[in-house]
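# My questions concern the predicted model and sequence given below.
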Amino acid sequence: MKLTKLLTTAALALGLATGAMAQDKLKVGFVYVGPVGDGGWTYEHDKGRLAVEAEFGDKVETVFVESVPEGPDAERVMTQMALDGAKLIFTTSFGFMDPTINVAAKFPDVKFEHATGYKRVDNVSTYSARFYEGRAIQGHIAGKMTETNIIGYIGSYPIPEVIRGINSAFIHARKVNPDVQFKIVWAYTWFDPAKEADAAKVLIEQGADVILQHTDSTAPLAAAAEAGNIIGFGQASDMGEYADGPRVSSIIDNWAPYYIARTRAVLDGTWTSTDTWDGIGPGMVGIGEITDKVPADVKAEALAMKDAIAKGEYHPFTGPLNKQDGSVWLADGEVADDGTLLGMDFYVEGLEGTIPN
């Protein structure tokens, strides 16, 4: 009887210890708009999640849900994550903004991090990258390399983040090639390979020999490879499988350091609601290898621009710059303020067409 009681007590103690260890482990959730295998945006966020696991080991448990539509379904997914014990949740698409705020109100003890949005409360932080810095470098390369003087641009949604990228690429393409024209096709999706491929094909039919994209799959590069004599750029990820094909460089989103830092802040109790908007300098935006298809002098110029941006010596939105209607936006030497950039809802002078509502 005593032995049985002793074993029962030991088993209970072991169970309590195991339970305590489980409770001490921080559960970190990630909500993705696309599949982890998209080769672009979501793929890079998931690399950040894996970096958190590698950094903290058994101190954390990470979970994720992929291909979550923006809207009510996102709210359901976030709610379930919180109910399942996640104490830190990263929501990784602009359209998750209102669902994040709504769910955060129901779970004040859960910390939320929303990518590319602008709404914050005590338990919601926001973070994004200055993708427009990479677009400036892409625009320079595109302007130098186009032979038709038509550059195609696949936009996802007409939000400031995407409009900034279009303007930045156009400004820097025009600086080196005054004859450049941009053709813009709106896909109204972040990830839909069929739509993205169709958009690329339309732009190529319109004479574009360079394709830029602000969508998440490799489909535009595949379409460019099929067409031949077209160049393109990796978006959000290196998309290096096309380095021998149309891809001449890329913008790489490096979320790992941020995800590690914010997870550590929750673990050590220093987490507060903040807004982070970093670029090439801090390393949140990377420029993928510029291949040998790019002439040596153009590559050198692009890398020099990258270094100048990283050091804070050059800002992609530096005047003189006018708005599309010809009105003065930035005087000579004047630099755009972050508030204007964050709310950007206009094209710069020289871009054709109108921004959809």
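Received the coordinates, thanks.
# contacts and neighbour counts: CA atoms only from here.
Fine.
# Residue 208 contacts residue 147, correct?
No. Applying Cα atoms under 8 Å, one finds residue 208 not in contact with residue 147, separated by 9.0 Å.
# try this one side by side with the last:
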Amino acid sequence: MNIKRRSLLGTAVLALSLGLGGAALAQDKTKVGFIYVGPIGDGGWTHEHDQGRLAVEKEFGDKVETVYVENVPEGPDAERVMTQMALNGADLIFTTSFGFMDATINVAKKFPKVKFEHATGYKRADNVSTYSARFYEGRAVQGTIAGRMTKSNVVGYIGSYPIPEVIRGINSAYIHAKKVNPDVQFKIVWAYTWFDPAKEADAAKVLIEQGADVILQHTDSTAPHAAAKEKGGVYTFGQASDMSEYAPMPRISSIIDNWAPYYIERTKAVIDGTWESTDTWAGIGPGMVGIGEFSSEIPADVQAEANALKDKIASGEYHPFTGPLKKQDGSDWLAEGETADDGTLAGMNFYVEGIVGDIPQ
């Protein structure tokens, strides 16, 4: 009887371990969620965030489960999506667009045990971190190339929304284009979207009609490249991702957002129980901002000049916002050798001297 009872008990224990134990193992997995403003196939911003998600899966294997929701509008619906993700057991949620900021803060209050990471925002809480990349460093390199490559002396810039992140990029690109080409001028078209191929293509066509033979963009699709390719003789730069399918023409280089190391680091912190609310703003030096391969269309001396600038920025030897610089209205901003502080850059709401046009309110 004892042998039989032990046998039955062993069977019960085995069943329990397969049932409850299996559930426990499932619960031990760290669930990491991602909220995307665009489709993962956008070829730009969201694509690179999703590459970061895939890197987390590769790094941690069975220790993690990742989930994502794409095409989430910036607004009330974002809060609903985040809430559902938290209710479904997410331990860590990355919300990857500026317009998700308030929704992230609101949902984080309801789920204090869930960790949130908001990209490009500035509002934090005990369970909300913020992170961004110093894209303006890459814009300095792009501006240098654009200033050298333009023949019409007109550089077009497609802006998404008039927020500090985008304004910083315009200013940085212009400053460095102007340094190498005093005759250059910038024309700016605001698309009021992060991802809308039709609007982005229309913006590119308008800029080309206005004489631009180089186009930079702070929108997420490859549509401007397609419009430039159709026109011919117009240079473009990849945004957020390499967009190398349009190389060597019209795409001659790119800014690449490398989120993978950060996503791995923050996921590990949750797994280890060491996660704390932080603010991260990294650039070329730490590798969060990359410069895409230069096209053969760029002359060797221009490539060398751009690489030298990139290296100086990466080492900290040079800051893209170094005086003397004035604001658009002619007032003094930075004295000779003075560099902009992060607070001013984070809230930048003005153009530098020489840029024509108003920032939309």
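That came in fine, so what should we check first? Here the structure is a predicted model, which is why all the values come from computation and not from measurement.
# TM-score, when you put one on top of the other?
Here the TM-score for the pair of chains, by TM-score structural alignment, normalised by the length of structure 1, is 0.99; 357 aligned residues with a Cα RMSD of 1.0 Å.
# picking that back up, between residue 208 and residue 147 of structure 1, which is the more surrounded one?
For residue 208 of structure 1 and residue 147, the more surrounded residue by other Cα atoms under 10 Å is residue 208, and the numbers stand at 24 against 15.
# Identify the residue nearest the equivalent of that one over in structure 2 in space, chain neighbours excluded?
Matched by TM-score structural alignment, residue 208 of structure 1 corresponds to residue 212 in structure 2. In space, and not counting its chain neighbours, residue 212 of structure 2 is closest to residue 154: 4.6 Å by Cα to Cα, 6 or more residues apart in numbering.
# re the thing from before, ok, the match of residue 208 of structure 1 - contacts?
Residues in contact with residue 212 of structure 2 (Cα atoms under 8 Å, 6 or more residues apart in numbering) are 152-156, 187, 234.
# same check, this time on residue 333 of structure 2
Residue 333 of structure 2 is in contact with 323-327, counting by Cα under 8 Å, 6+ apart.
# can you rerun that using 7 Å?
Applying Cα atoms under 7 Å, 6 or more residues apart in numbering, one finds that residue 333 of structure 2 lies in contact with 325-327.
# Equivalent analysis for residue 50 of structure 2, please.
Contact analysis of residue 50 of structure 2 by Cα under 7 Å, 6+ apart lists residue 40.
# just residue 216 of structure 2 next, same as before
Shown in contact with residue 216 of structure 2 (Cα under 7 Å, 6+ apart): 156-158, 236-237.
# And those, which is closest to residue 262 of structure 2?
For the contacts of residue 216 of structure 2, the closest approach to residue 262 of structure 2 (Cα to Cα) belongs to residue 237, at 24.4 Å.
# Can I take it that that closest one is in a strand?
Yes. The assignment for residue 237 of structure 2 (DSSP: H, G, I helix; E, B strand; the rest coil) places it in a strand.
# So what does it match up with in structure 1?
Taking TM-score structural alignment, residue 237 of structure 2 has residue 233 as its aligned residue in structure 1.
# what do you get for residue 42 of structure 2?
With TM-score structural alignment as the criterion, residue 42 of structure 2 lines up with residue 38 in structure 1.
# Can you tell me the closest non-neighbouring residue to its match?
Nearest to residue 38 of structure 1 is residue 217, by Cα to Cα, 6+ apart, at 5.4 Å.
# Would you agree that neighbour is in contact with residue 191?
Yes. Taking Cα atoms under 7 Å as the definition, residue 217 of structure 1 is a contact partner of residue 191 at 6.1 Å.
# Comparing these two, which residue is more hemmed in?
Higher neighbour count among residue 217 of structure 1 and residue 191: residue 217, with 30 against 24, using other Cα under 10 Å.
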